[in-house]
Every structure is written in structure tokens, then in C-alpha cells.
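Novice: Sequence plus the predicted model coming up.
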Amino acid sequence: MGRYVELQSFVQVAQKGSFAAASLSEGVTPAILGRRLDSLEKRLGVKLMHRSTRGLTLTATGEQLLERARQLLLEFDDLEAAICNSASLVKGSLQISAPAAFGRVHVAPHALEFQRRFPNVSLAFNLTDSVVDLVSEGYDLSIRIGEVRDPNYVAVKLSPNRRVVCGTPAYFARHGRPQTLEDLANHNCLAFTLQGGQQRGWTFMKEGRLVAMKVRGNLACNDGELLASWMQQGVGIGWRSTWEIQAELDSGALVTVLDEYALPDYDIQAVWPRQRELPAKTRCFIDFLKEIYSAPGYWNHTT
């Protein structure tokens, strides 16, 4: 799988024209993509790409590899699709870790349909907001939300995930709508913290760079559903992922603010250890979730 990932990353970088653009598609940092390309060039013993401040340029060898790599990746995908379409060939036990609330609503409920398609696969879920060690704890796959920085893991994007700052219309009628990031100092900002301690601040994009704003509030917790409940009761404002509150946004029970500061997206990703080959059972489950999450209206009807 390491060779597949290296080729896939090479193709993405070549097609996107930059490591930054390719990192958005791959769900990893530009630095990780750079290391993958270095590893591919070292293994092949050739230079595939010239990198400079002006951009990327493929070498003649890189051009030849790009065309062949595209075809190989298509053939590989076709092979996996053929296996997944032969349910009798997909078998085994699949151990899956997922965030508690997300897993409860958007992963585990689909288990029965997956087993209907693949009756020879058994599923076991650990729904926890703790980041588990997939290797030492024996998991085949983890569903995670946010960037995966660890180069020992492979991450595949399952669905985009937007985060927004929001509150109730009644709250904003009483306290006003924040127009700038500095206005947050005048609001009761409800914090989500897994540590249960001091708030680390909220991250925004301002003038093309990430900035962290210190905020204050009288309530904090490590449970997203409780935090959303406080927001819906008009206690204060908070930032949540749209997969949690899309129904409330659609109904107007919650409204967003500071949208122009574009909170960075935290994609929903499937993650597995880099050193492991990806079995058919795992690939089929990943493709199964991609299919579900990309269905028209899915995120509106399940939140």
C-alpha cells in the first residue's frame, strides 16, 4: 500500500500543480506529500519533479511515469471495485474506531446495511473521542475528523466537513451579532474541550493566515451534543461542525456568524496504519461510507 500511496500522491501533486493544492485533496500536510515524493524518487533512483519557488515542473521521466501511473491507479481501483462487487470474496472481522457522537449517528447505524451487502464480514465499533493507537490496540480502521499529521498513517477523505460559529436568533437579539473577531470578547463563548481545562482559543482564517482568538465563557464540556444543547437554549455561542447541527441551521433555530473568516474545514477521513496492506473488507467499508456520505441530501436528513 505504501507504493500505491506514493504513486497516488505523485499524481495528485502533478495534476494540482502544487503541494498545497494536492494536500487539500489528499487530506495530509504538504510536508507529508513532499516526503512521499522523496521516497518515490529515492526508490526509483530518478528525479521526477523539479521544485522551486516558482512552482513544480515534471522531468521527462516524471511525464512518462505520470501517464503510466494514472492508468495503473485506474486499474487498481477497477480491481478493488470488482472484488467489492463479489461479496463472497469479502470476509473477516473489521475493528473500527470512531468519534463518539459522529460514530453513533453516521457510522454505526450503517452497519446493518453493510452486512447485508457483505454478510461474511463482522463489525466491531469503539466509539470514543480519545485518539486510539490503531496498531497497539488492534484496530483495522479509524474514522477521524480533522487533519492527520502522523506520517505513519494513511488518510483518505470520506466527506468535507465545515465548521461554523453559531447561536440562536434570540441570543443575538439580546447581545448583538459579532461583526469582527475582536467582538467575540463581548460574548459568552461556550467551549468544547477534551481536557476539561482552559480554553485554547478558536481558530479562524484572517487575511490569508490562521489566527487563534482567545475567548471566554461560563460553560465548557467535552460532549458536543451537550454543547449544542446549551447553544440551542440561547446560553451562548459556539462553533460546531455542520454534520451535527445542519437541521437546526436549515430550520433557523441556529444562525451562523463570522462566516467571512472561514473556519478551516476539518474533513471526515478514514485512517489506517501505513505499514499495513489494505484488505478488501476495509476498502469496501471505506467505499461504502463514501457512497453514503455523497448521496444527495444525506447530511440534511440525518442530523
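Specialist: Everything's here; your move. Numbering: from 1, shown residues only.
Novice: from here on, contacts and neighbour counts on C-alpha atoms
Specialist: Will do.
Novice: buried ones in the helix or strand containing A81?
Specialist: Secondary-structure assignment from DSSP states H and E places A81 in helix 60-85. Counting neighbours by 16 or more other C-alpha atoms under 10 Å, one finds that the buried residues in helix 60-85 are 62, 65-66, 69-70, 73, 80, 83-84.
Novice: all helices in the stretch 201-303 of the chain, in order from the N-terminus.
Specialist: According to DSSP state H, counting those that start in this stretch, the stretch 201-303 of the chain carries its helices in the segments 224-232, 242-251, 280-293, 298-301.
Novice: Can you add mean neighbour count and give the ones you listed back as a markdown table?
Specialist: Formatted as a markdown table, these follow (neighbours: other C-alpha atoms under 10 Å):
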| stretch | mean neighbour count |
| --- | --- |
| helix 224-232 | 18 |
| helix 242-251 | 17 |
| helix 280-293 | 18 |
| helix 298-301 | 14 |
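Novice: Of all those, which one comes closest to F19?
Specialist: Nearest to F19 among the helices of the stretch 201-303 of the chain is helix 280-293 (24.2 Å), distances taken as C-alpha to C-alpha.
Novice: helices or strands up against the closest one?
Specialist: Of the remaining helices and strands, those touching helix 280-293 by 3 or more C-alpha pairs under 8 Å, 6 or more residues apart in numbering; DSSP states H and E are helix 60-85, strand 92-98, strand 153-159.
Novice: Also compute the angle for it relative to strand 92-98, please.
Specialist: Here the directions of helix 280-293 and strand 92-98 differ by 50 degrees (axes from the mean of the first three to the mean of the last three C-alpha atoms, to 10 degrees).
Novice: List the residues that contact the residue lying closest to L289 once chain neighbours are set aside.
Specialist: Nearest residue to L289, sequence neighbours excluded (C-alpha to C-alpha, 6 or more residues apart in numbering): L158, at 7.0 Å. Contact analysis of L158 by C-alpha atoms under 8 Å, 6 or more residues apart in numbering lists 267-270, 286, 289-290, 293.
Novice: Got another one to weigh against that:
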Amino acid sequence: MQGPAFEFSIYLAQQRRRSIHTVRAYRSAAERFVAFLTDHWGAVVDRASLARVEAADLRAYLASRVVGVGERTKGLSNASAARELSAVRAFLAWANDEGAAPTFKGPRVKKGVPRPISPLDAVALAAEVAEESEEPWVGARDWAVLLLLYGAGLRIGEALALAGAALPLGETLVVTGKRTKTRIVPLLPEVRAAIEDYAGRVPWPLERDQPLFRGVRGGGLSAGVVRVKVQRARGKLGLSDRTTPHALRHSFATHLLGRGADLRALQELLGHASLSSTQVYTQVDAAHLMDVYRNAHPRA
């Protein structure tokens, strides 16, 4: 059934050019909010009626989501509630033709600082994932994907979105990031060699318009498969639960910053829209220094 949530999703996809993941998440939040208002107001909710949403309505909705209703609903954490509120605000702004949404202060969320892993652990993680694969080409694939995350700072989605057109490789790689923005990242010789080794082993032709990284049945490799493999490998290596594929990207950024990389250059390499997103890595580096200090100083 088409309604304001569906129309909102079309707007996000076609006019704002948001990723399919963002569109899906925001549409789901909008559908939940419309369902709540329908029950809360006792009337059908359309785009025009959304203009009369007040802060009290938002407060009631968020309370219902945080507390949770029924045995299967445990409620939202503060971080999830804040994301839900952000999506609903965007929905209301769209309904008001980009006008202001009602002012309502959501739950406070402590901003987490990414925790990098050491270069040796990053390589060991990639090697462990590759070695557990029974098929040599699958091991070569996993090694190449994880080296891209750590060696070039790609998001997992960016790596898996690469197509056969990326071949033959040069010294740089064109990457399509969030909101379909492209950037150029340098390829270390080790990363380039890993991708070329995989390309020479994969049992399917790597056509220009087809995914570069393939699953065992020939389709595009799923991010979920990579996450599960990393989860198993980190357990064997005794690494933290926070060691995810995305942690390799964090490690890439933190290690570059620790070696004197300029924040603006790092912003370009990571594909961040604003410098504020990149500045979190200055906190990461400071946190790492404090860890070294506490572990090494005799009076710490």
C-alpha cells in the first residue's frame, strides 16, 4: 500500500540519492511512525496531516519505542532511539516541504570512539579468514577484500560494490561511496597483488558490469558472509568483539593519522562529507596513546 512513507522513500532514493540501506531504514521508521499516529490520533494519516505533528506526539512515540510493547519487543537503546528520531524528523521535514520539524530533544547518546587494531593483528585477521577457506580462490578473495579495507580504507559496501571494470588495476582505484560520490584511493602494491591473484583464480569471468568479488555460487559476495568469517577468525585470534570489517577501516585511518597524515587528506581518502567525521580519529589516536602510556609507564 502506497502512502506517505512510500512517497518519502521515493524522494530519498531519487532526489536525495541516499543509499538503499538508508532508504530502507528511513522508510521503516516512517511506517512505524505513521502506524503509531494512526492509533494515537484514531484517524488515517496522510502527508497533509503530518504537518500538525507536535513535540508531544514525538515524545509519546519515542516513549512507546523505548519502553517496548509486548513480549517480543525489548525497546530501543538510546543510540537506536536517537537514530529513529533522526529518521522521523527527516520524514516530517519532507512532509512539510523541507520545513522545520517539531523541536524535541532526544535521548543523550555517548559518542563512541572507534578502537583500532594493530597492523600485525589486521594482517593476522585477514590471513586467518583466508586460511579457513577450503577453496583456494575463496581464500584469495577473502584476503583481497580484507586488505582493501585495511590497506585502502574502504567500507565493506564500497569494496563489494566494485565491478570487473576496475580491472586491470593501476596505482589508484576509483571508489563509489555514500550518496554515489566517487573518490580516488591509492593502492598499495600488496593490495593490488592480492586482488590480481584473486582475479586469476576466480572460476567466473569478471565482466565489466558484474561484481568483482563473487560468492561461491557466482553472484556478488555478501557483506554478511565477510562479517561472519571475521567473527569466527577474531575468536580464534583472541581479538575484541569490536574487531569487525569496519574496524579495519578505522585502523587504516588511525594508523595514517599516527604517522602524521593531514586531516584534510585523510578526509579525502575516507570519503567523508565533512571534516567533523574525520576528526573523531584524533580522539582515537589520543585514546591509543593513553593505552600505551598506561601499559608502559611504571607509575600509571
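Specialist: Happy to help now that I have it. It should be emphasised that the depicted structure is a prediction, and the values quoted were computed from it without experimental measurement.
Novice: Work out the TM-score between the chains.
Specialist: The pair, once superposed, lands on a TM-score of 0.25 when counted by TM-score structural alignment, normalised by the length of the second structure; 130 aligned residues with a C-alpha RMSD of 6.5 Å.
Novice: one step back: which strands and helices sit next to the helix holding A81 of the first structure?
Specialist: For helix 60-85 of the first structure, the elements it packs on are helix 2-16, helix 280-293, judged by 3+ C-alpha pairs under 8 Å, 6+ apart.
Novice: so can I have a markdown table of the ones you listed showing distance to H50 of the first structure?
Specialist: Converted to a markdown table, those look like this (distance: least, C-alpha to C-alpha, whole Å):
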| stretch | distance to H50 of the first structure |
| --- | --- |
| helix 2-16 | 11 |
| helix 280-293 | 33 |
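Novice: between those helices, which gets nearest to A124 of the first structure?
Specialist: Evaluated over these, closeness to A124 of the first structure peaks at helix 280-293, with 12.5 Å, by C-alpha to C-alpha.
Novice: give me the number of residues near the closest residue in space to D197 of the second structure that isn't next to it in sequence?
Specialist: Beyond its immediate neighbours in the sequence, the residue positioned closest to D197 of the second structure (C-alpha to C-alpha, 6+ apart) is A140, lying 6.8 Å away. Per other C-alpha atoms under 10 Å, the neighbour tally for A140 of the second structure reads 24.
Novice: OK, contacts around A140 of the second structure?
Specialist: Taking C-alpha under 8 Å, 6+ apart, we find A140 of the second structure in contact with 130, 194-195, 197-198, 201.
Novice: Just the strands from the second structure, written as ranges.
Specialist: If DSSP state E is used as the criterion, the strands of the second structure fall at 172-176, 182-186.
Novice: Mind giving me the packing neighbours of the first one?
Specialist: If I follow you right, that is strand 172-176 of the second structure. Secondary elements touching strand 172-176 of the second structure (3+ C-alpha pairs under 8 Å, 6+ apart): strand 182-186.
Novice: that older thread, switch the helices of the stretch 201-303 of the first structure over to CSV, and while doing so, append distance to E113 of the first structure to every line.
Specialist: Listed next are the helices of the stretch 201-303 of the first structure as CSV, based on distance: least, C-alpha to C-alpha, whole Å:
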stretch, distance to E113 of the first structure
helix 224-232, 26
helix 242-251, 21
helix 280-293, 10
helix 298-301, 15
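Novice: just so I know, which of these lies nearest V5 of the first structure?
Specialist: Proximity to V5 of the first structure, assessed across the helices of the stretch 201-303 of the first structure by C-alpha to C-alpha, is greatest for helix 280-293 (13.8 Å).
Novice: what's the angle from the closest one to helix 60-85?
Specialist: For helix 280-293 of the first structure against helix 60-85, the angle between stretch directions is 90 degrees (the same axes, to 10 degrees).
Novice: quick one, helix 280-293 of the first structure and strand 153-159 angle?
Specialist: Taking the same axes, to 10 degrees, one finds that helix 280-293 of the first structure is oriented at 30 degrees with respect to strand 153-159.
Novice: What helix or strand is S39 of the first structure located in?
Specialist: Residue-wise, S39 of the first structure maps onto helix 30-44 under DSSP H and E.
Novice: Adding distance to F33 of the second structure and mean neighbour count, write the strands of the second structure out as a markdown table.
Specialist: What follows is those, written out as a markdown table (distance: least, C-alpha to C-alpha, whole Å; neighbours: other C-alpha atoms under 10 Å):
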| stretch | distance to F33 of the second structure | mean neighbour count |
| --- | --- | --- |
| strand 172-176 | 32 | 16 |
| strand 182-186 | 34 | 15 |
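Novice: In TSV: those, plus distance to L58 of the second structure.
Specialist: Listed next are the strands of the second structure as TSV, based on distance: least, C-alpha to C-alpha, whole Å:
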stretch	distance to L58 of the second structure
strand 172-176	36
strand 182-186	37
